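J.: The sequence and its predicted three-dimensional model are supplied below.
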Amino acid sequence: LSISDHISETIFPIMRVYFEKPRTVAGWKGFINDPHMDNSFNMAEGMLEARKLLLKINEMGLAVGTEALDPFSPQYLGELISWYAIGARTTESQTHREMASGLSAPVGFKNGTDGLLATSINAIKASRHSHYFLGIYENGQSSIIKTKGNAYSHLVLRGGGGRPNFDTVSIMLAEKELEKAGLEKRIIVDCSHGNSMKNPALQPFVLKDCITQIVNGNTSICGVMLESNIHEGNQPIPEDLSQLKYGVSVTDACIDWETTEHALRQAHRKLLDKKLND
């Protein structure tokens, strides 16, 4: 927690803990779905171990962010989550828009894989409204759920369509689209995916650009997302699980902890200088 304490005056860190992985065709669907990574699909154990991990992280004093994918999962984990993302491929889903309207935390809708904003802006607007849908109560009983709407849903820019969208011009265009839709200008920039062209080494440069925009007066960028792990890169899941490298992602390629800490400390210094000079 030393880095968290060090940067707390300018940055509120939220640890990304993604238990569910959307798949275009096939592949490992995440820790809850298949905790042993052997196609045994012991979801009951996955959910229980997920709660244990979330409890430990929260007890450390760190907030947790995750992707909301399965519409039932929040009933089991919701009180331990401080921020949710809705992925680029599920932002268009009515089920996920309705679910977001009832989540007890801010929800960020990512722009589509084509890079366009219309889908995510429509999703934000839809999630602000009350909805009725089939779900489960806290005791597991099937029920009709009524939501109040989520006043804190917002836009996440993750690039797409072969180009990034974290630059000054893209941010200004996004601000105009949000204003046109009657929404607050709240934007989170995902430094990975299309914004780094899936090259994790570029993530710190995307972060640096966003911090520069804030220092120069931008008020709409309220957060950034980094894909980080203990060690850099990623690895396929081998048949012999004993060959897995510890601390290396089995999904998207990540920056390592040293790079993460350096990038956060650098961002903190720039934001602190701005704060002291204002």
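T.: Yep, that arrived. Remember, it's a predicted structure, so these values are computed and weren't measured experimentally.

J.: use CA for all of it now, contacts and neighbours both
T.: Will do.

J.: ok, so what distance separates the closest residue to Asn42 other than its chain neighbours from Ala44?
T.: In space, and not counting its chain neighbours, Asn42 is closest to Asp34: 5.9 Å by CA to CA, 6 or more residues apart in numbering. According to CA to CA, to the nearest Å, Asp34 and Ala44 sit 10 Å apart.

J.: Comparison target below:
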Amino acid sequence: MSNKDTRIVDIKPLATPNEIAKIYPISDELSQQITESRRIVENILNGTDHRLLAVVGPCSIHDPDAALDYSDRLKALSDMISDQFYVVMRVYFEKPRTTVGWKGLILDPDMDGSYDIEKGLKTARSLLIEIAKKGLALGCEVLDPIIPQYIDELMSWSSIGARTTESQTHRTLASGLSVPVGFKNSTSGELTNAINAIKSAAAPASFIGINKDGQTVVLSTKGNNAGHLILRGGDKAPNYYEDDVEVAKKKLYDAGINPAIIIDCSHGNSRKNFSRQKRVLRNVLDQVLWGEKAIRGFMLESNIFEGNQPICGDKSTLKYGVSVTDACIGWDETERILVHGAQLLKKAERYGGVMEVL
């Protein structure tokens, strides 16, 4: 009796990145658009573009039709506020779990535990292409180290979550990604792991992965110099206040890292109350208005309709445009606070400091 794979119940072949890319190719024009969007994101992070990076979108994508609907709305809004905010649509297909739960559209596209991963990869790639064609920059969380080979050329920004920032696998993976990578502080609120991750990802590395033909290879990187810190709050307290930003900025300076900080308005900073995201954004913009240069952007969890809903057995009963993971603000609120925020910043440019409320 063999003692190999004693807990593996099934092994299925998976289409290679190149095979799926042939089904869902990207044009040279779209590729150039994405390259330009990456350049803009990097310029914002290094401070040569004065705008703020606004990473906005659903906590997770589970309904491609609703995602396209949302992207149409976000593109129109993005054009309205583009002089102050550079909008990146949050298109998250992977969801880390503390214990169990739905792991995202790529791993379980049918939301029933069937794990049709090839279907999920095809759905994700085709959806990213359709959204990018509208002219939006796209951001994804990187969780599985193989998945970027299927979708990386469509991303303009990416993040490493609080649960994986300490992982050596994800740090070396980030060192080879073609996009800027934001590292979130630990769920405890501690910053050291994220700062160490930024330094680690900036260095050359080698790791085992696959190439576009699906072959197992050793990938050697030159390092990613566009790593940055995402303040997402902690279990005990938020960390978006002025004092918190000053502490984070000093730690980045002391580590020899460009002090580029993104504030996550959700998660620990909102105390898991989606309606508080506007409160966080108001404080962030207030700091920017008073001259805080280290804040280079923010993140909002937003959907067509506010709140969230559980995943039940009958998927036809799911409410359209409502999150199935973290609760989000609705579209009307999203548009209102972003338009007003852009107006505040525009006034500040003209008159030197404006104090209003969202």
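T.: Done, it's in. What you see is a predicted model; the values in this text were computed from it and never measured.

J.: TM-score them against each other, please.
T.: TM-score of the superposed chains, computed with TM-score structural alignment, normalised by the length of the first structure, equals 0.99; 278 aligned residues with a CA RMSD of 0.8 Å.

J.: just to revisit the earlier point, who has more neighbours, Asp34 and Ala44 of the first structure?
T.: When Asp34 of the first structure and Ala44 are compared for neighbours, Asp34 comes out ahead with 21 against 13, by other CA atoms under 10 Å.

J.: Tell me which residue of the second structure lines up with the more buried one.
T.: In the second structure, Asp34 of the first structure lines up with Asp108, judged by TM-score structural alignment.

J.: do Ile230 of the first structure as well
T.: Match for Ile230 of the first structure (TM-score structural alignment): Ile304.

J.: Now name the helix or strand holding its match.
T.: Assigned by DSSP states H and E, Ile304 of the second structure belongs to neither a helix nor a strand.

J.: Verify the stated contact: it with Gly330.
T.: Yes: in terms of CA atoms under 8 Å, Ile304 of the second structure counts as a neighbour of Gly330; the distance is 5.2 Å.

J.: Give me the more crowded residue out of the two.
T.: For Ile304 of the second structure and Gly330, the more surrounded residue by other CA under 10 Å is Ile304, and the numbers stand at 24 against 21.

J.: Next up, the contacts around Ile352 of the second structure.
T.: Quick fix: residue 352 of the second structure is Gly, not Ile. Contacts for Gly352 of the second structure (CA atoms under 8 Å, 6 or more residues apart in numbering) come out as none.

J.: ok, and the closest non-adjacent residue to whichever residue in the second structure pairs up with Ile221 of the first structure?
T.: Ile221 of the first structure maps onto Ile295 in the second structure, with residues paired by TM-score structural alignment. In space, Ile295 of the second structure comes closest to Ile261 once its chain neighbours are excluded; the distance is 4.8 Å by CA to CA, 6+ apart.

J.: what's the counterpart of that neighbour in the first structure?
T.: Here Ile261 of the second structure is matched to Ile187 in the first structure, going by TM-score structural alignment.

J.: With Tyr86 of the second structure instead?
T.: Per TM-score structural alignment, Tyr86 of the second structure is aligned with Phe12.

J.: now Ala67 of the second structure
T.: Counting by TM-score structural alignment, Ala67 of the second structure has no partner.

J.: What's the first helix or strand after the helix or strand where Ala67 of the second structure lies?
T.: Following DSSP H and E, one finds Ala67 of the second structure within helix 64-80. Following the chain from helix 64-80 of the second structure toward its C-terminal end, the next helix or strand by DSSP H and E is strand 85-90.

J.: got the contact list for that next one?
T.: By CA under 8 Å, 6+ apart, strand 85-90 of the second structure touches 41, 51-59, 71, 74, 78, 136-140, 156-157, 342.

J.: Keep only those of those residues that are in helices.
T.: Val41, Ser71, Leu74, Ser78, Ala342 (DSSP state H).

J.: residues near the third one, how many?
T.: Think Leu74 of the second structure. For Leu74 of the second structure, the count of nearby residues is 22 (other CA under 10 Å).

J.: Measure how buried the closest residue in space to it that isn't next to it in sequence is and give me the count.
T.: Nearest residue to Leu74 of the second structure, sequence neighbours excluded (CA to CA, 6+ apart): Met89, at 7.7 Å. The number of residues packed around Met89 of the second structure, counting by other CA under 10 Å, is 28.

J.: go on, Phe274 of the second structure?
T.: Phe274 of the second structure has 23 nearby residues by other CA under 10 Å.

J.: Check Glu261 of the first structure too.
T.: By other CA under 10 Å, the residues close to Glu261 of the first structure number 14.

J.: Glu177 of the first structure too?
T.: Neighbours of Glu177 of the first structure under the rule other CA under 10 Å: 16.

J.: mind listing what it touches?
T.: Contacts of Glu177 of the first structure (CA under 8 Å, 6+ apart): Leu117.

J.: Repeat that for Ile131 of the second structure.
T.: Leu68, Ser71.

J.: What lines up with it in the first structure?
T.: In the first structure, the residue paired with Ile131 of the second structure is Ile57, using TM-score structural alignment.

J.: where does its match fall, helix, sheet strand or coil?
T.: Secondary structure for Ile57 of the first structure, judged by DSSP: H, G, I helix; E, B strand; the rest coil, is helix.

J.: just to revisit the earlier point, quick check: the match of Ile261 of the second structure touching Gly223?
T.: Yes: counting by CA under 8 Å, Ile187 of the first structure touches Gly223, with 7.0 Å between them.
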